[in-house]
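Participant: sharing a model that was predicted from the sequence below.
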Amino acid sequence: MNFRFALSVCLALCGTTATAQTAPTLAQDGLQARIDHLSQDAVANGFELGMLQTLRGVEQTLQSRYDYGLWQDNRMLPVLRFGWALVPNPTPQPSGPETFSKIMVQFVTDMQTARATLATAEGSGITPFTLTLTDIWFDVNGNGARDRGEDAAQILGPVVLDRQALRAFERASEDAAPLIIRFDEADHAWLTAYTHMLSGFGNLFLAFDPAPILRDLGAARDALADAPEIPNHYDPEALAAEIEALEAEQQQIQKRVDAIAAQMAPLSDEQNGLFRQRTEATDDAEIARIETRIQELSDEMATLRPQQREANQARALIRNEIRSAKAKLDTKDDGQIQRMARSQMASIDALYVILSALEQQPDADLIRAAHADWLAMIAHNRRFWDRLAQETDDDLEWIPNATQTSALGVEIPPRVAAGWQAILADAEAVLQGRLLIPHPLLPSGHGIDVTAYVDDPAPIDPIAWIHGIGATPYTARGPRITAQSWQAFQRLTGGNAGSFALFLN
């Protein structure tokens, strides 16, 4: 992945905006100041304003998470994955079980606002505009200044780029010329599709609102402070004597380990030296002598190895026994497994919350809203490709057609447009129930009908759905989606389908 394409993918997840020569500028003053300026003539600036509002929606999620110190690993969560590597707030506000849900509600509202602005722009006439990509930044800490680490590419890059591509981008960005894009009528449809994609994920998140799970989890953790404490019934004096005896035995075992190692070391050293001599020797008699001695050393070490294994095993067993005996003296001391689990607690909690949230009764209206968002995303993406195919200019293109050149240096392989629209057609067929989702444990010829679930959403028991029995109320017989369109797209893009999917929406 070249540098310019890496940057394009990085910025594609959150939209784009334009910079003008009049104050306030995006590069210096940030998103909200520029939004306020453009809003003075919202009709004329509708397209640019809609893009800024889309970006502002992403910025507000970052600011809220910074305010509340919610920078733990959220890479399993849609939208909230952005900026996971940023420096946390040293003095965060206290958060509650509803904090994540409130952030997502605001984000979905922001996408709706941006979409309404874009719709107004379409009705009054879409006005193209230009943007310098490096002007985009997020005021994460809300101090009004463009601080280090707040560039959009720096925040989004760790999410959408692999390490090699990210390092290449960081090296190239220091010397790169400004990347200027002219966004036109086709790109208006592209952005509208993206707002639907993002708000679809937001609505799905809210449909299985994790707030009750987080509330119960917090209450359970708080209750641990009031857990009753029972006295330690182990006899400390007897334990101390037992530990002392075990440690004395451990010293004897260690002496045996050391003694065997001392016997093995010269034998091994001599044998290694003979191996080197064997490779250099040319005289047959000398070679025979060396091989005889190598075999003698191997036989000697072979008699010692069982003793070495036995001694090492005895050392490991008594070490574990001593550790367990000491744990009886200090019941507050965690074992190794507990310490390892605690270091991964944020990820463990996130997985628990996600799986438990799925087992709740989802909000049917929000499920349908997410479904409608993704159908609208496909419709607007098709509109984008139709408009793109009709373009005859070649002016700082965001995504070029076959006769245009990308201002980003993105090389769009031949037939990619048709390949991507084949993927959209499959996705639309699944969302409309014309193709089923295969499940390996359902009977032959059966699959899951998405529309059946949208019409009557129910809790998702992960184990039951993995087994297949949980999916039976939504099962139908008929054609199932296959990976052919995706595999064809992989071939068209040289195995880079994921990056192109993020870019093309």
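Facilitator: Alright, I've got the coordinates.
Participant: for the rest of this, base every contact and every neighbour count on C-alpha atoms.
Facilitator: Noted.
Participant: which parts of stretch 15-28 are buried?
Facilitator: G15, T16, T17, A18, T19, P24, T25, L26, A27, Q28 (16 or more other Cα atoms under 10 Å).
Participant: quick one: terminal-to-terminal distance for stretch 34-43?
Facilitator: End-to-end distance for stretch 34-43, by Cα to Cα, to the nearest Å: 15 Å.
Participant: quick one: distance of it to the chain centre.
Facilitator: Using Cα atoms, centre = their mean, to the nearest Å, the distance from the centre of stretch 34-43 to the centre of the chain it belongs to is 35 Å.
Participant: what's the answer for stretch 111-125, then?
Facilitator: Computed by Cα atoms, centre = their mean, the chain-centroid distance of stretch 111-125 equals 31 Å.
Participant: quick revisit: pipe the buried residues of stretch 15-28 into a markdown table and attach distance to R319 and secondary structure per row.
Facilitator: Shown next, in a markdown table, are the buried residues of stretch 15-28 (distance: Cα to Cα, whole Å; DSSP: H, G, I helix; E, B strand; the rest coil):
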| residue | distance to R319 | secondary structure |
| --- | --- | --- |
| G15 | 58 | coil |
| T16 | 60 | coil |
| T17 | 63 | coil |
| A18 | 65 | coil |
| T19 | 66 | coil |
| P24 | 68 | coil |
| T25 | 66 | coil |
| L26 | 63 | helix |
| A27 | 61 | helix |
| Q28 | 62 | helix |
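Participant: and the strands in the stretch 101-250 of the chain?
Facilitator: Using DSSP state E, counting those that start in this stretch, the strands of the stretch 101-250 of the chain run over residues 129-132, 180-183.
Participant: and the two most separated of the buried residues of stretch 15-28?
Facilitator: The span of these, defined through Cα to Cα, is set by G15 and P24 at 19.9 Å.
Participant: what helices and strands are in contact with the helix or strand hosting F275?
Facilitator: According to DSSP states H and E, F275 maps onto helix 236-280. With contacts defined as 3 or more Cα pairs under 8 Å, 6 or more residues apart in numbering; DSSP states H and E, helix 236-280 has these neighbours: helix 284-329.
Participant: hold the first one in mind and look at this next one:
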Amino acid sequence: MFRPLALAAAILLPLSSASAQSLTERLAADGLAATESRLASLSAPSPDDRFALGGVRFLRSIERALQLRYRYGISPDLDMLPVLRLPIPPNPAPETFDPAAIDRLFAEIEGDMAGAIAALDTIADDDDVGVIVDIGDLWLDIDGSGTAGPGESLPEIIGWTLGMPLNDTLPPPEIRFDTADAAWLSAYAHQITAWSHIVRALSPTAAITEVLASAAEFDRINSEVGGFAARDAQFGTFIDLAAIVLGAIEQRPHPAHSRAALDHLQQMTADNRVFWARVSAETDNDREWIPNDRQTSVLGLEFPAGTAQSWQAVLKEIELVLRGERLLPYWRLGDGAGLNLRAILEDPPEIDIIALIQGSALLPYVETGPLMSGEAFRRFDQLVQGQSVLFAIVLN
């Protein structure tokens, strides 16, 4: 029962310290913020401590995102945004929403992830990391009370997400993260940072401000006349959300953010290469997270022989696209021509939905050359027997 919980929890946070049990006890008692302060103040942190600091900062970013969602009672309809999709307890008295909060949140995520990456990147190939995660000790201070409350333990959050009832007869498992996993977590931090830059490249603040102001005005008019708009009650939230999304998209993305997203995606693939090189050299088999062909994952997820080689072939194709050496297929083009994603991210176009669908906005990015085939991913999907989405989330 708890093995899938451990899988999802590990995606959110690997963390521990040189004295794993004392750290997880501190996490259970004090939470993430206090633990981060303690780890950051160490004068001579060990490799385990540096890994722990990176992990705490990673999860602290998730915690702060959910705190913001709780503070304003942000609708779960925003689950298309990274980080904000996790379930939270309801806030009985949310504050009035600040339209700039989304931009501010993702700026904070970038800062948090930069701190996590800075700690993780100090871990070298010859460092001996052995970091144990006790899933049952982890909780997110979603309501900001400073104590763990209902709905704030990581097993509760992840169990709800997966649609799984908790089973007290099975204790949450322990996972031992090692030197290789520092590169894996750094890769994940780069990926989340890239998505944060994409959100900020399409700053939604103006669109949110306009939509909320118009919705409030309609509510004011209905209140004055004593009217009730049944269709608004049924569809209004969905229409408002769609208007925010379209209003944010239809602009020129900020080039500094789109270029930063490109850079972090490339660093993500580079860290993945480091991870797989380290994993292949491992000889132990101790509560492994992602194993090599001689190891077993503690998560209960079967990694077929050849997973490392097959996934690295997928990474190679992604790297070629990010370098502009493979083009994206486009519906108006046949073999031999496609879209240069690198060029799009380096100099993004003014976005017009109709022009994007028809293609005129994308003509400047059309080039001739070899296309991304997708063959590597199809072979990977066959290897993992159709579970490619799950494995892609785990392997990053």
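Facilitator: Sure thing, it's come through. For clarity, every value in this text was computed on a predicted model and none was experimentally measured.
Participant: how much space separates R81 of structure 1 from E237 of structure 1?
Facilitator: To E237 of structure 1, R81 of structure 1 is 53 Å away according to Cα to Cα.
Participant: what's the counterpart of T209 of structure 2 in structure 1?
Facilitator: Aligning on TM-score structural alignment places T209 of structure 2 opposite R215 in structure 1.
Participant: give me the neighbour count for D299 of structure 1.
Facilitator: D299 of structure 1 sits with 11 neighbouring residues when counted by other Cα atoms under 10 Å.
Participant: before we move on, what about N89 of structure 1?
Facilitator: N89 of structure 1: 16 neighbours (other Cα under 10 Å).
Participant: structure 2: which residue goes with that one?
Facilitator: Match for N89 of structure 1 (TM-score structural alignment): N91.
Participant: which residues touch that match?
Facilitator: Neighbouring residues of N91 of structure 2 by Cα atoms under 8 Å, 6 or more residues apart in numbering: Y70, R71, G73, D143.
Participant: in CSV: these, plus neighbour count, secondary structure and distance to P171 of structure 2.
Facilitator: Formatted as CSV, the contacts of N91 of structure 2 follow (neighbours: other Cα atoms under 10 Å; DSSP: H, G, I helix; E, B strand; the rest coil; distance: Cα to Cα, whole Å):
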residue, neighbour count, secondary structure, distance to P171 of structure 2
Y70, 23, helix, 29
R71, 20, helix, 32
G73, 20, coil, 32
D143, 22, coil, 26
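Participant: neighbouring contacts of stretch 260-270 of structure 2?
Facilitator: Contacts of stretch 260-270 of structure 2 (Cα under 8 Å, 6+ apart): 186-191, 193-198, 315, 319, 322, 342, 345-346.
Participant: right, I mislabeled it, should have said stretch 292-306 of structure 2
Facilitator: 3-4, 6-7, 175, 279-280, 282-285, 287-291, 307-308, 383-384.
Participant: returning to that earlier point: let me know the closest of the buried residues of stretch 15-28 of structure 1 to A364 of structure 1.
Facilitator: Among the buried residues of stretch 15-28 of structure 1, G15 lies closest to A364 of structure 1 (Cα to Cα), at 28.9 Å.
Participant: quick revisit: of all the strands of the stretch 101-250 of structure 1, which lies closest to A341 of structure 1?
Facilitator: strand 129-132 (45.6 Å).
Participant: the residue positioned nearest the centre of structure 1: what's its closest spatial neighbour, skipping adjacent residues?
Facilitator: By Cα atoms, centre = their mean, structure 1 has its centre lying nearest to R75, at 3.7 Å. Of all residues not flanking R75 of structure 1 in the chain, R81 sits nearest, at 4.6 Å (Cα to Cα, 6 or more residues apart in numbering).
Participant: show me the contacts for that neighbour.
Facilitator: D73, N74, R75, V159.
Participant: residue in structure 2 paired with the second one?
Facilitator: For N74 of structure 1, the equivalent position in structure 2 is taken to be L78, counting by TM-score structural alignment.
Participant: what about V257 of structure 1, neighbour count?
Facilitator: A count of neighbours around V257 of structure 1, defined by other Cα under 10 Å, yields 20.
Participant: for it, what are its contacts?
Facilitator: With contact set as Cα under 8 Å, 6+ apart, V257 of structure 1 has these partners: Q308, A311, N312.
Participant: closest one to L133 of structure 1 out of the residues you listed, please.
Facilitator: Comparing the contacts of V257 of structure 1 against L133 of structure 1 with Cα to Cα picks out N312 as the nearest, at 61.4 Å.
Participant: now do the same for Q387 of structure 2: its match in structure 1.
Facilitator: Using TM-score structural alignment, Q387 of structure 2 pairs with N496 in structure 1.
Participant: with adjacent residues omitted, what lies nearest to its match?
Facilitator: Closest to N496 of structure 1 by Cα to Cα, 6+ apart is Q490, at 6.2 Å.
Participant: can you tell me the helix or strand for that neighbour?
Facilitator: Taking DSSP H and E as the definition, Q490 of structure 1 sits inside helix 484-492.
Participant: now the strands for the stretch 401-505 of structure 1?
Facilitator: 437-438, 446-448, 475-477.
Participant: and the last one, which stretch of structure 2?
Facilitator: In other words, strand 475-477 of structure 1. Going by TM-score structural alignment, strand 475-477 of structure 1 sits over residues 366-368 in structure 2.
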